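> predicted model and sequence below, questions to follow.
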Amino acid sequence: MNRTLPKKIHIIGSVGSGKTTLAKELSAKLAIPYHELDNVVWKRCKTGDIRRTVEEREDFLSVIIMSDSWIIEGVHTEAWVANNIKHAEIIIFLDTSYKVRIYRIFKRFILQKLKMEQAHYKPTFEIFLKMIKWNRYFEEVEKPNFFTQYEDYWDKFLIVSNKEELNCLFELDKK
């Protein structure tokens, strides 16, 4: 890659699009910490998750955004993420096919139920069904709204639909 690698990266995509996997890979490759927006919304406690107040969430996210480098990933498109969209050097939109995302949601649920994959939440059938529903809603509503809402940052967008496109960009397969 000829240009300087970004130090502030926002990754967005639907449930099962590969956001967390990509964030972890880029974090290791670029030596930049990654943050899940779900962990900005929720305080993770052994006794159960507690939703942060709007003020707590905004303060927590501001601290991350003001650091020298970060990778922030999440499905969230609401106004509260606008500041990290604004400060990102690159916005990677994972436009993974709907069928691939459905497959990954099924696979994730099974692996979590078999305790072969960890989750920040209790993997119930209800959550599984919600993920299927959220995936459809993201495809039909959130995705088009996101592009309209953040069209002022179009020059920072990178829309990718598969791993090969990302490998070429970030040379992920090379050590």
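On my side now, so go ahead.
> only C-alpha atoms for contact and neighbour calcs from this point on.
Noted.
> ok, residue 42 to residue 69 distance?
From residue 42 across to residue 69, the span is 22 Å (Cα to Cα, to the nearest Å).
> what residues are up against residue 117?
Neighbour list for residue 117: 108, 111 [criterion: Cα atoms under 8 Å, 6 or more residues apart in numbering].
> for this protein, which helix is longest?
If you go by DSSP state H, the chain has its longest helix at helix 98-113.
> next, the buried residues of it.
98, 101-102, 104-106, 108-109, 112-113 (16 or more other Cα atoms under 10 Å).
> out of these, which is nearest to residue 175?
Checking these against residue 175 with Cα to Cα, the nearest one is residue 104 at 26.6 Å.
> where exactly do the strands run in this structure?
Using DSSP state E, the strands of the chain run over 8-13, 34-36, 42-43, 50-51, 70-74, 90-94, 157-160.
> one more to weigh against that first structure:
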Amino acid sequence: MSVPSRILVYGVYGAGKSTLAERLAERLELPWYPVDDLLWQPGWVEVPVALQRSRIEEICRRDRWILDGAYHGWRDVPLARADLVVGLDYPRWLSFWRLLRRTARRLSTGERVCNGNRESWRSVLARDSILVWHVTAFGRARRRMRAWQADQSGPPVLLFDSPVALDRWLAGLPTRGSVDGQTAQP
């Protein structure tokens, strides 16, 4: 497999999609477009789905990109253009633990995320909190990644069931500046 230039990183909330996308962007010198920045306006106001789709279409027309997620209103767009899908298919307990740890850190530090938004106790305890979304979306995300992997008509899909397996794969990728003319074996 050639070194990919259009990568979709996928997984359930808290699995580490953004962290992986950032690492891949640095290692492969590809532009990374954090999906949450494209979906949320200040005040946690969701961008209308039609505008989300338009933004994603504009990015995916480019020759080089990394996206750290794909949602219902436009999931087909990056899948149609991706050279590679990297799926974080970690056990539920691991991704939920990571999400809890990240949420606690953001609450305690007031860390700003996606367009200056901050997590709050109110958002964490709400019926539509990210923690609830994790629980309800986990099975669907897992089934979706596995279906993509089985579908030979789509882009290649690498599924990683542990951070150790992912780190082994990352260690085999070319480093910054050595990508041209090299190949990576997934």
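That came in fine, so what should we check first? Just so we're clear, the structure is a prediction, and the values are computed from it rather than from any experiment.
> could you get me the TM-score between them?
TM-score for the superposed chains, counting by TM-score structural alignment, normalised by the length of structure 1: 0.82, backed by 169 aligned residues with a Cα RMSD of 2.6 Å.
> ok, which of the strands of structure 1 comes nearest residue 138 of structure 1?
Among the strands of structure 1, the nearest to residue 138 of structure 1 by Cα to Cα is strand 8-13 (8.3 Å).
> just to revisit the earlier point, and the longest helix of structure 1 against structure 2, how far off on average?
Following superposition, helix 98-113 of structure 1 is found to deviate from structure 2 by 1.4 Å on average (mean Cα distance after the TM-score superposition for structure 1).
> matching residues in structure 2 for that helix?
Counting by TM-score structural alignment, helix 98-113 of structure 1 lines up with residues 92-107 of structure 2.
> quick check: closest non-adjacent residue to residue 13 of structure 1.
residue 94 (4.8 Å; Cα to Cα, 6 or more residues apart in numbering).
> what residue is smack in the middle of structure 2?
For structure 2, the residue nearest the mean C-alpha position is residue 68 (2.5 Å; Cα atoms, centre = their mean).
> what sits against that residue?
Shown in contact with residue 68 of structure 2 (Cα under 8 Å, 6+ apart): 8-10, 17-18, 21, 32-35.
> by neighbours, which of those wins?
Highest neighbour count within the contacts of residue 68 of structure 2, by other Cα atoms under 10 Å: residue 10, with 28 neighbours.
> could you pull up the residues touching the aligned partner of that residue in structure 1?
Using TM-score structural alignment, the equivalent of residue 10 of structure 2 in structure 1 is residue 12. Applying Cα under 8 Å, 6+ apart to residue 12 of structure 1 gives the contacts 19, 73-76, 91-94.
> the longest helix along structure 2 vs strand 6-11, what angle?
What stands out as the longest helix in structure 2, according to DSSP H, is helix 130-150. For helix 130-150 of structure 2 against strand 6-11, the angle by axes from the mean of the first three to the mean of the last three Cα atoms, to 10 degrees is 130 degrees.
> in helix 130-150 of structure 2, what's buried?
Buried, per 16+ other Cα under 10 Å, within helix 130-150 of structure 2: 130-131, 134, 138, 141-142, 145-146, 148-149.
> what's the local residue count around residue 167 of structure 2?
For residue 167 of structure 2, the neighbour count with other Cα under 10 Å is 12.
> over to residue 168 of structure 2?
10.
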